[in-house]
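A.B. asks: Provide a 3D model corresponding to the input given below.
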Amino acid sequence: MTPPPAPHEPQLLPRGSWPEVRRIGDILRTETVGGVLLLVAALLALAWANSPWSGAYQSLGDLTVGPEALHLDLTLGQWAADGLLAIFFFVAGLELKREFVAGDLREPRRAVLPVAAAVGGMAVPALIYVGFNLWSGDGALTGWAIPTATDIAFALAVLGVINTNLPAAMRTFLLTLAVVDDLLAIVIIAVFYTSSLHFGPLLLALVPLALFGLLVQRRVRSWWLLLPLAVTTWALVHASGVHATVAGVLLAFTVPVIRRTPGPGRGLAEHFEHRIRPLSAGVAVPVFAFFAAGVSIAGASGLGATLTDSVTLGIAVGLVAGKVTGVLGATWLVQRFTRARLAEGLAWRDIVGLSLLAGIGFTVSLLIGELAFGAGTERDDHSKIGVLLGSLVSALLASIVLRARNRHYEGVCALEERDTDADGVPDVYEASANRPGPA
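C.D. replies: Got it, this is the predicted structure:
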């Protein structure tokens, strides 16, 4: 355990403000339920794809629906990846903007650690993948970004299963790291996985996007006005050749975070997030997982060849070893150059467990795999096996590390939840607010 830092000594993972901790707790409860649904959907897809009825699973994913005249005659799998995940990234965009505009991360000293950890946790896995596939040929290098993503819902589902009570600062750090990770992944998708770009639809998309932004800036909440503009923006971005999930982030960034008039109640960004997050976590992500995770374990080339393929190995090792090295290394570098110390009650083995959780990549990793190799190809199947294998090993290792701290975490949580003056705010947060120096 780290000794108490001096009053004015900078801290890594300090305890946040009580309103922010309470809000993060509400988010994590929703995401944990969504993570369980995601796991169920993925297991169902795997069982179906490896059953005698696997042909029916493939036929369902390949079923085409939608208006052909608008070039939206997509398969159900494509609707899940291009349409439903746009909802997921809309929520991620709202969360990121709120964190940096009104949350605890509006202070640069608090924001630098999760941002650095997210960057490190993306760079190292990508380098490991490239190392495995540098001389592979056959376009294997196009999958370099697959092991860079962290799936927050999957990670929180693991936490729910092992019953680990992470300190609030670490839970906030994990959520923020994953959100920054997702947004960086969207930038990678837009820049590196846009095969053809049509400027006409892309420029036209600015019109409904601007109208949407104008309405939300005026605090309009009417869904019958906003939803058609959002769908039109999504359709035009899709027609431009840029992956349609980018539209979700762009729409989210137009939503104001700060209330126009001070007082109780939610701002518009938090209002949208509260309404749409259950749809994202409970429907959009599990349905995408159902269509994306179904892969034959043996594969056309056999299980042995699949497990020894450089793509499979690069992804699995990148998620397990690359994530923990990148996140832990970036955290150490921030500590080294800022001379900060871990907050009281935390130890470096806690950061190791958290870094292992970051190696649970699923939703965005599967999406990038499809974009890199093409849905249904042998390389895509190998990438799915690598994602599943790496995520499973990361989850098991994280469970081992964090279970060893479970009893200590329960004691910390019991202390933090104590409210002797019955004012609704745990005493430890009132003490933090009154203590000089960094909270």
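A.B. asks: Every contact and neighbour count from this point should use C-alpha atoms.
C.D. replies: OK.
A.B. asks: got the buried residues for the lengthiest helix in the chain?
C.D. replies: Longest helix in the chain by number of residues (criterion: DSSP state H): helix 18-49. Neighbour-count burial for helix 18-49 flags 18, 20-21, 24, 27-28, 30-39, 41-49 (criterion: 16 or more other CA atoms under 10 Å).
A.B. asks: Alongside the first, I'd like the structure of this one:
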Amino acid sequence: MKRHFNLLREFSVPLLSGVVAALIWVNLDAEGYHSFNHAPLFGPLSFHFITNELFMVLFFGMAAVEITQSCVPGGDLYPLRKAVNPLLATMGGVVGPVLVYLGLNAVIGSPALHGGWGIPTATDIALAWLAASLVFGKRHPAIAFLLLLAIADDAIGLAIIAVFYPDPLHPIAPQWLGLTLAGMGIAFLLRQRKAASYWPYLLIGGVLSWVGLFKAHVHPALALAFIVPFLPHPPREHKHLFEEDPRDLSPLASFEHEWKVVVDFGLFMFGLANAGVEFSGIGVATWLVFASLLIGKTGGIFSMGMLGKWLGYPLPSQVGKKELLLVGLIGGLGLTVALFVAGEAFTDLRIQGAAKMGALFSGGCGIIAFIVGRLMQVRRKP
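C.D. replies: This is a model prediction of the structure:
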């Protein structure tokens, strides 16, 4: 039973099931789907609000855990020289899609679509890992390189959401961000006093951070991204990304271990709440987002990774031009964060739906990478 349970998580079955359920529901009964999603469910709170404003706090909190662990001694982004090439590739994987999106929009789009440039900037970590495992085998060095890119561009994606996608109907009220700063201050004091549980950090620092962001009209799903880095953790990492260290009983590791299952299965809710797009809604925004993820991610990651190598910051062992090209293709899997940003980028539901369909189409990047990998005879590492 435990093995089957872990396989469901490993192959992102909850998220994909939520996406499929939403697509079927909205195309059979659009009115019923939207009523369920936006009508009050628990008191005044709708299913969409509970998912995007509350549950996604944990999702982005998990991303913050991986970023924090990667940046300490022994982590995959420490020291800086070790991180230069993946960080350069990350910048290519962010700037490339933005340039492709804005360039294509200038040719075939319209000013109304300009704000969607942030949608293709991030990579879906779970789906990227799954696709890379199928393309390279589970222990190939290219996977760790890809996951570093996904973690780093998700961090950039968090910043883009916070800075560039405030609620257009409610201007930013920066005075409320003092509560978020207060939450960070309390988390710092808890760390100084060596609080041995993550709960005070979440219940005091996290709640203050969420209320501050919510009142300031900055997306509150980012609340724990400001708190998690203060959770105590060992001074040195002994495992790579997504590997559990049974010796690590710190509050940071405990938070990840105890809530990772909730997040993995809770992504069914996210898929159900955000992937409800009618097939008739496919439009220009669909192709802008999909092309930006497919072409921009691939070209940006490949070109900047090769530039880093030329500058003297080598790629990992067994990662050459073919592997780097495949990493770029898999990086185009933007499903989760792309859906999230699409919901923030456009208030017009027709355009929003078309953009979300482009995010859903990005799942094809994994299929393309698998086919290209076989054609180029890239050897899998079992």
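A.B. asks: re the thing from before, could you name the helices and strands sitting against the longest helix of structure 1?
C.D. replies: helix 54-61, helix 152-162, helix 168-192, helix 268-279, helix 285-292 (3 or more CA pairs under 8 Å, 6 or more residues apart in numbering; DSSP states H and E).
A.B. asks: In structure 2, what stretch matches the first one?
C.D. replies: The alignment of helix 54-61 of structure 1 onto structure 2 (TM-score structural alignment) covers residues 30-37.
A.B. asks: which of the residues in the matching stretch are buried?
C.D. replies: Applying 16+ other CA under 10 Å to stretch 30-37 of structure 2 flags 30, 33, 37 as buried.
A.B. asks: Could you do stretch 146-161 of structure 1 as well?
C.D. replies: Buried, per 16+ other CA under 10 Å, within stretch 146-161 of structure 1: 146-160.
A.B. asks: swap in stretch 64-80 of structure 1?
C.D. replies: Of the residues in stretch 64-80 of structure 1, those buried (16+ other CA under 10 Å) are 64, 72, 74-80.
A.B. asks: Go through those residues and flag which are in strands.
C.D. replies: Members of the buried residues of stretch 64-80 of structure 1 lying in strands (criterion: DSSP state E): 64, 74-75.
A.B. asks: if we take those residues, which one ends up nearest to residue 385 of structure 1?
C.D. replies: Within those, the smallest distance to residue 385 of structure 1 is 22.4 Å, found for residue 75 (CA to CA).
A.B. asks: Just put the buried residues of stretch 64-80 of structure 1 in a markdown table and tack on distance to residue 240 of structure 1.
C.D. replies: A markdown table is the format used below for these (distance: CA to CA, whole Å):
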| residue | distance to residue 240 of structure 1 |
| --- | --- |
| 64 | 20 |
| 72 | 12 |
| 74 | 15 |
| 75 | 18 |
| 76 | 20 |
| 77 | 20 |
| 78 | 16 |
| 79 | 16 |
| 80 | 19 |
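A.B. asks: Just confirm residue 140 of structure 1 contacts residue 132, I think it does.
C.D. replies: No. With contact defined as CA atoms under 8 Å, residue 140 of structure 1 does not reach residue 132; the gap is 9.6 Å.
A.B. asks: Identify the residue of structure 1 aligned to residue 298 of structure 2.
C.D. replies: Aligned counterpart of residue 298 of structure 2 in structure 1: residue 324 (TM-score structural alignment).
A.B. asks: What number of residues are in the vicinity of the closest residue to that match other than its chain neighbours?
C.D. replies: Distances taken as CA to CA, 6 or more residues apart in numbering place residue 355 nearest to residue 324 of structure 1, at 4.6 Å, with adjacent residues excluded. Residue 355 of structure 1 has 27 neighbouring residues, counting by other CA atoms under 10 Å.
A.B. asks: Which residue in structure 2 aligns with residue 355 of structure 1?
C.D. replies: Checking TM-score structural alignment: residue 355 of structure 1 goes with residue 328.
A.B. asks: What angle do helix 141-164 and the helix or strand hosting that match make with each other?
C.D. replies: Element membership of residue 328 of structure 2, judged by DSSP states H and E, is helix 321-331. With axes from the mean of the first three to the mean of the last three CA atoms, to 10 degrees applied, the angle from helix 321-331 of structure 2 to helix 141-164 works out at 40 degrees.
A.B. asks: Just list what the next helix or strand after helix 321-331 of structure 2 packs against, helices and strands only.
C.D. replies: Using DSSP H and E, the helix or strand that follows helix 321-331 of structure 2 in sequence is helix 335-345. Helices and strands touching helix 335-345 of structure 2, by 3+ CA pairs under 8 Å, 6+ apart, are helix 141-164, helix 251-274, helix 349-361.
A.B. asks: out of the ones you listed, nearest to residue 209 of structure 2?
C.D. replies: helix 141-164 (13.0 Å).
A.B. asks: Show me what counts as buried in that closest one.
C.D. replies: Across helix 141-164 of structure 2, burial judged by 16+ other CA under 10 Å covers 141-158, 160-162.
A.B. asks: Also stretch 282-294 of structure 2?
C.D. replies: Result for stretch 282-294 of structure 2 [16+ other CA under 10 Å]: buried residues 282-294.
A.B. asks: Looking for the alignment partner of residue 350 of structure 2 in structure 1.
C.D. replies: So residue 350 of structure 2 corresponds to residue 378, using TM-score structural alignment.
A.B. asks: Same question for residue 103 of structure 2.
C.D. replies: In structure 1, the residue matched to residue 103 of structure 2 (TM-score structural alignment) is residue 131.
A.B. asks: wait, what's in contact with that match?
C.D. replies: Residue 131 of structure 1 is in contact with residue 314, counting by CA atoms under 8 Å, 6 or more residues apart in numbering.
A.B. asks: I'd like the helices and strands packed on helix 18-49 of structure 1 as CSV, with distance to residue 374 of structure 1 appended.
C.D. replies: As requested, those are arranged in CSV below (distance: least, CA to CA, whole Å):
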stretch, distance to residue 374 of structure 1
helix 54-61, 14
helix 152-162, 24
helix 168-192, 14
helix 268-279, 27
helix 285-292, 12
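A.B. asks: quick one, which of those is nearest to residue 348 of structure 1?
C.D. replies: helix 168-192 (11.9 Å).
A.B. asks: how many degrees apart are that closest one and helix 152-162 in direction?
C.D. replies: Using the same axes, to 10 degrees: helix 168-192 of structure 1 against helix 152-162 is 150 degrees.
A.B. asks: Helix 168-192 of structure 1 relative to helix 363-373, how many degrees between them?
C.D. replies: Relative orientation of helix 168-192 of structure 1 and helix 363-373, computed by the same axes, to 10 degrees: 20 degrees.
A.B. asks: So which residues make contact with helix 168-192 of structure 1?
C.D. replies: Helix 168-192 of structure 1 has contacts (CA under 8 Å, 6+ apart) with 13-16, 21, 24, 89, 92-93, 95-96, 99, 114-115, 117-119, 122, 145, 148-152, 242-243, 245-246, 249, 354, 358, 364, 368.
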